[in-house]
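Engineer: Provided below are the primary sequence and the corresponding predicted coordinates.
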Amino acid sequence: MPWGLLVVAGLLEIVWAAAMKQSAGFTRPIPTLIMIAAMPASFALLAMAMKSLPLGTAYMVWTGIGAAGAFIFGVIWLGEAATPIRLLAAAMIAGGIVLMKLAN
């Protein structure tokens, strides 16, 4: 259960980060509202997951999902560069998430 909450929290982190980018500095209301809704939901689910997961594990996995997911969103939907070094960095983040899960 806590791992499921953590994954959903990480996915919501991607949502709020992408919405923040799309809000154009909070000048576009719909993306701004999506960000305002997704951010506290992400934090709440992270807090629930932290009831039974170690702090370092939960926070690292949450930020890792958000960072890698935001990168993927940027590449696929925003046309950001997918250079070999950026892909390697994203793969290393994903590998760290898997290792952290295996360690617990």
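Structural biologist: Received the coordinates, thanks.
Engineer: from here on, just use CA atoms for contacts and neighbour counts.
Structural biologist: Will do.
Engineer: what's near enough to touch the spatially most central residue of the chain?
Structural biologist: With the centre of the chain defined as its mean C-alpha position, the nearest residue by C-alpha atoms, centre = their mean is G66, 1.5 Å away. Applying C-alpha atoms under 8 Å, 6 or more residues apart in numbering to G66 gives the contacts G10, L11, L12, E13, I14, A17.
Engineer: second structure for comparison follows:
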Amino acid sequence: MSWLVLVVSGVFEAVWATALGRSEGFTRLGPSIIFGVALLVSMGGLAYAMRDLPTGTAYAVWVGIGAALTVGFAIVTGAESASVLRIAFILAIVASVIGLKMVS
């Protein structure tokens, strides 16, 4: 159960990171509210998962999922450019997250 909560929390990390960027310094209400809600869900889930998982592993997985999804979303929406190397490095992050799960 902790792994599932951790993965969902990582997804919410990508949500709050994207909303933070779109909030324009908290001057836009909608993205600012999404940021706050997603941040609470993400951190709460991370805290829950860390009751059963080692801190370093949980944090690395959480950040990895959030980072990969944030960059992936930015590429898909055209906010950032795609390149073979960029996609390869995102896949390396995903592989690392899977590796951490496999050795835990």
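Structural biologist: Received the coordinates, thanks. Remember, it's a predicted structure, so these values are computed and weren't measured experimentally.
Engineer: kindly reformat the contacts of G66 of structure 1 as JSON lines containing distance to M1 of structure 1.
Structural biologist: As requested, the contacts of G66 of structure 1 are arranged in JSON lines below (distance: C-alpha to C-alpha, whole Å):
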{"residue": "G10", "distance to M1 of structure 1": "14"}
{"residue": "L11", "distance to M1 of structure 1": "16"}
{"residue": "L12", "distance to M1 of structure 1": "17"}
{"residue": "E13", "distance to M1 of structure 1": "18"}
{"residue": "I14", "distance to M1 of structure 1": "20"}
{"residue": "A17", "distance to M1 of structure 1": "24"}
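Engineer: would TSV of those with neighbour count and secondary structure be doable?
Structural biologist: Conversion of these to TSV gives the following (neighbours: other C-alpha atoms under 10 Å; DSSP: H, G, I helix; E, B strand; the rest coil):
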residue	neighbour count	secondary structure
G10	26	helix
L11	20	helix
L12	25	helix
E13	27	helix
I14	27	helix
A17	21	helix
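Engineer: what is the nearest of the residues you listed to A70 of structure 1?
Structural biologist: Distance from A70 of structure 1 was checked for each of those by C-alpha to C-alpha. The minimum falls on I14, at 5.3 Å.
Engineer: list the contacts of whichever residue in structure 2 pairs up with that closest one.
Structural biologist: Correspondence of I14 of structure 1 to structure 2, assessed by TM-score structural alignment: A14. Residues in contact with A14 of structure 2 (C-alpha under 8 Å, 6+ apart) are I65, G66, A67, L69, T70.
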